[in-house]
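Novice: next comes the sequence, and after it the predicted model I'd like to discuss.
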Amino acid sequence: MQRDAMLKPLSGYTVIELGSTVAGPFCGRLLADFGASVIKVETPEGDALRSMGSHKDGVSLYALSMFRNKELISVDLRNEEGQSLLRQLVDKADFVIENFRPGTLERWGLSYETLSASNPGLILIRISGYGQDGPYSRQPGYGVIGEALSGLRSITGDPDRPPARVATSLSDYVTGLYGAFGGMLALEARHRTGKGQIVDTALAECAFSFMEPHVMAYDQLGVIAERAGSRLPGSSPNNLYQSADGCFIHVAALADPIFRRLCTALGDPGLADDPRYVSNRLRSQHSDDVDALVQEWVGARSYEEAHRLLTAHDIPHAKIYNIDDVFTDPHFCARETITRRPHDSLGMVAVPNVTPRLSDTPGQVDTLGRETGADTASVLGRMLGISAEALAGLHSRGVIFDERLAR
């Protein structure tokens, strides 16, 4: 697979991605979007992510985006020959991404000490449930488990219902993002020292990073944060309100000048001078009253009328969108937040575009994810000089997998 990455900031760097499901592959996807040559290594059975989410005509739709811009090879790392192939690939790499349970690489003879002995500049991005050390380090973990342990789930949902979750792999994504960020920091350090290092990224700690304001409140005041539904404690008004035609609108008028403008929109400018409402701190002590005032106003109007008046008074607000709304919103369309790329059997497929946007060296979605082992023969032949005959032998012994070798 040849890619035009000349103007991409990570062009020339090679990444071996051993990660599975979401956190590791998302970390690799971020690097691939900006030009890194990412070689994703799957087991012959394929990444577990391929069984997650929606499918069409036998194709994993999730994998189309998560495995985009990557070369896909299949190597059995439980096999000594497979481990030898991986070590040879790592010798030519700048990064390795893995999200196995701590100790797995070491058990396979693939510790950082072993890998970096012949490649001292290697950066190993390690993603796990709880980190590489500590009493929980060897326990299994997923993003949702990290959310539970971090306290994040305790503040998610309505106060009169059990803890809820966001209907996506929130912590896996943010952990992949932290992993990529840590990898870039390690790369900058390598420019100065010539040495690589380990980036230890824990799902539970990345989820805990969302708890930042509650740490000091507990430490200094003994406050244990609780679920507050769509309201943000200490910030008022900052909540959902339902229009007369059933639309939910989130209004965030917490800053005092914005609240004053909101009062004008509500038709009662003097409300901003009410002693209970003159500051966000005081309004937060009377959030029920403030929310009732805003709900009464929003509930008497259609969404379009409320939207028009809130916009006219420069009030931050948004209708709660579903995915159909996002696809058709003129702003998202103008910025091409969703892009389309061709697939061999499905035609044009929509995927999220690259984030963030760089003015001079932007990333790009070049190719969609493909089947397990799609590039095994070409990558091993190109990078390791393995002959077609030897590749066929490796395939027949179950060390590697590539459908083309089975024909």
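Specialist: Structure's in. What do you need?

Novice: alpha carbons only for contacts and neighbour counts from here, please
Specialist: Will do.

Novice: where do the helices sit along the stretch 201-350 of the chain?
Specialist: 203-208, 212-221, 256-265, 280-285, 287-299, 303-312, 323-328, 330-334 (DSSP state H, counting those that start in this stretch).

Novice: try this one next to it:
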Amino acid sequence: MPQEQAYAGLRVLDMSQGVAGPYCATLLALQGADVVKVEPPGGDWIRVMGGGEAGMTPLAVASNLGKRALCIDARQPAGRAAIERLAARADVLVENFRPGVMARLGLDAATLCARHPALVYLSISGFGASGPWVDKPGTDSVLQAYTGLAMLNREPDGRPRRIGMLVPDTVSALYATQALGAALYARSRTGRGRHVQVSLAECCAAFQAAPIYESALFAGRQAPPTAVPSGVFRTQDGFVTLLVLRQDMWERLCTALGRDAWRSDPDYADNHARGRNAAALNAAIAEQLAGQPSAHWIATLEAADVLCAEVQDYAQFRNHPQMQHMGTFGALAQPPYQTLPMPYLPGTPRGGPIPPAPATGQHTRALLAELGYAADEVAALERHGIAVQG
């Protein structure tokens, strides 16, 4: 008999937009929760960010898998009343508006948690609920710059460089989901919910705990290298990465490369010595690796038990025998597209279909009916532009 999903029966009201909040709610949906995504009549702004059709951009799809969608205008009293009905039956509410927006709608944590003491209310902000930057917009590029991520990923000449995916939003979704799980566990003992607050800034800080600690520990001086040699090296037909973590691995690398003389060279005696001479050492390895194809070096380095991998693109990653064996990717039948690959959520069953993301307002009428609205009431909401059926 299949094992019941961990969050089966959990009701989640997702009022968030963008990525951090929606992806957090999707992680709950992919573990069995009934997640209702609420969008304004114009739709979640992420639906126009990047290429795609009918509002189904890659970010909108990946951040909203497995949800049902209600499109309603919370600024109107009749629309707000519908959301209040949803909140009354919800276990979790997720929002990521700037501080103060939900209070102006009368849907803030203080109001709703007072009415529904078991509600776990999650607020995700850019920079926290108070302070000099409380109203500053927190986008990915802003957070990467502000929290040191761009500096950590800097070019060899020192120029900061943004990492090419939405790291602050994604890691914030993961930390927020963990915090929600902890709050739900506490509720199982006490029966009471709580207001959980996380910010993209603090999530980026937690995510970078080790390098932030290192920068303080070695302030004003060069931190010792973690591993030398290490890096991405060009081969005849591509790139490979290799790194040496221990002295015995260094000695095996020397043998694999036919560089036994390096083993007795005082410039390379240990990791600290190699760190002082990293530029020359990495340059020598780069010159040698450029003379053979990637497959040759992967076979050579793996035989010597040296950490290495070929640098792959996403298609190579998806089609690699290890990923095929693990069943990491499933087939997502996502309208309006053909079936495309999507990774399963780690720790969940493999092999079944991945639930698609909804279109804006795709389930509006059905959800309003569940909330007790009669057909003529739904029609009136639609006629006045308060509710939209996708």
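Specialist: Perfect, thanks for sending it. Predicted model only: the values in this text are computed from it and were never measured.

Novice: tm score of chain vs chain?
Specialist: Laid over one another, the chains give 0.93 as their TM-score (TM-score structural alignment, normalised by the length of the second structure), with 390 aligned residues with a C-alpha RMSD of 2.4 Å.

Novice: looking at the helices of the stretch 201-350 of the first structure, which is buried most?
Specialist: Among the helices of the stretch 201-350 of the first structure, helix 203-208 has the highest mean neighbour count (mean count of other C-alpha atoms under 10 Å), at a mean of 24.

Novice: which ones are touching the residue opposite residue 29 of the first structure in the second structure once aligned?
Specialist: When the second structure is aligned by TM-score structural alignment, residue 29 of the first structure is paired with residue 26. The contact partners of residue 26 of the second structure, taken as C-alpha atoms under 8 Å, 6 or more residues apart in numbering, are 35, 63, 64, 65, 66, 67.

Novice: which residue, other than its chain neighbours, is closest to the aligned residue in the first structure for residue 167 of the second structure?
Specialist: Aligned against the first structure by TM-score structural alignment, residue 167 of the second structure finds its counterpart in residue 170. Nearest residue to residue 170 of the first structure, sequence neighbours excluded (C-alpha to C-alpha, 6 or more residues apart in numbering): residue 143, at 7.3 Å.

Novice: what's stretch 62-82 of the second structure aligned against in the first structure?
Specialist: The aligned range for stretch 62-82 of the second structure is 65-85, by TM-score structural alignment.

Novice: now that stretch: buried residues?
Specialist: For stretch 65-85 of the first structure, the neighbour count (16 or more other C-alpha atoms under 10 Å) marks 65-77, 81-83, 85 as buried.

Novice: returning to that earlier point: hmm, residue 146 and the match of residue 167 of the second structure touching each other?
Specialist: No. Using C-alpha atoms under 8 Å, residue 170 of the first structure is not in contact with residue 146; the gap is 10.4 Å.

Novice: compare these two and say which is more crowded by neighbours.
Specialist: When neighbours are counted by other C-alpha atoms under 10 Å, residue 170 of the first structure and residue 146 differ, and residue 146 comes out ahead with 24 against 16.

Novice: what kind of secondary structure is that one in?
Specialist: The three-state label given to residue 146 of the first structure by DSSP: H, G, I helix; E, B strand; the rest coil is helix.

Novice: and the match of residue 167 of the second structure, how close does it get to residue 120 of the first structure?
Specialist: 34 Å (C-alpha to C-alpha, to the nearest Å).

Novice: which residue in the second structure lines up with the residue nearest to residue 170 of the first structure?
Specialist: Using TM-score structural alignment, residue 143 of the first structure sits opposite residue 140 in the second structure.

Novice: residues contacting residue 360 of the second structure?
Specialist: Counted by C-alpha under 8 Å, 6+ apart, residue 360 of the second structure has contacts 39, 43, 44, 55, 69, 70, 71, 389, 390.

Novice: which one of those residues sits closest to residue 106 of the second structure?
Specialist: Ranked by distance to residue 106 of the second structure (C-alpha to C-alpha), the contacts of residue 360 of the second structure are led by residue 39 at 16.7 Å.

Novice: with adjacent residues omitted, what lies nearest to that closest one?
Specialist: residue 71 (4.8 Å).

Novice: over to residue 84 of the second structure?
Specialist: residue 107 (7.7 Å).

Novice: neighbours around the residue mapped onto that neighbour from the first structure, how many?
Specialist: Counting by TM-score structural alignment, residue 107 of the second structure lines up with residue 110 in the first structure. For residue 110 of the first structure, the count of nearby residues is 19 (other C-alpha under 10 Å).

Novice: gap between residue 110 of the first structure and residue 133 of the first structure?
Specialist: Applying C-alpha to C-alpha to residue 110 of the first structure and residue 133 of the first structure gives a distance of 17 Å.

Novice: distance of residue 112 of the first structure relative to residue 95 of the first structure?
Specialist: Residue 112 of the first structure is 11 Å from residue 95 of the first structure, by C-alpha to C-alpha.

Novice: and for residue 322 of the first structure?
Specialist: Taken as C-alpha to C-alpha, the span from residue 322 of the first structure to residue 95 of the first structure is 37 Å.

Novice: and these two? Which one has more around it.
Specialist: Counting neighbours by other C-alpha under 10 Å for residue 322 of the first structure and for residue 95 shows that residue 95 has the greater number, 26 against 8.

Novice: just give me the match in the second structure for the more buried one.
Specialist: Using TM-score structural alignment, residue 95 of the first structure pairs with residue 92 in the second structure.

Novice: does that match touch residue 15 like I think?
Specialist: No. With contact defined as C-alpha under 8 Å, residue 92 of the second structure does not count as touching residue 15 (10.6 Å).

Novice: looking at it, residue 161 of the second structure is touching residue 148, isn't it?
Specialist: No. At 10.2 Å, residue 161 of the second structure does not count as touching residue 148 under the criterion of C-alpha under 8 Å.
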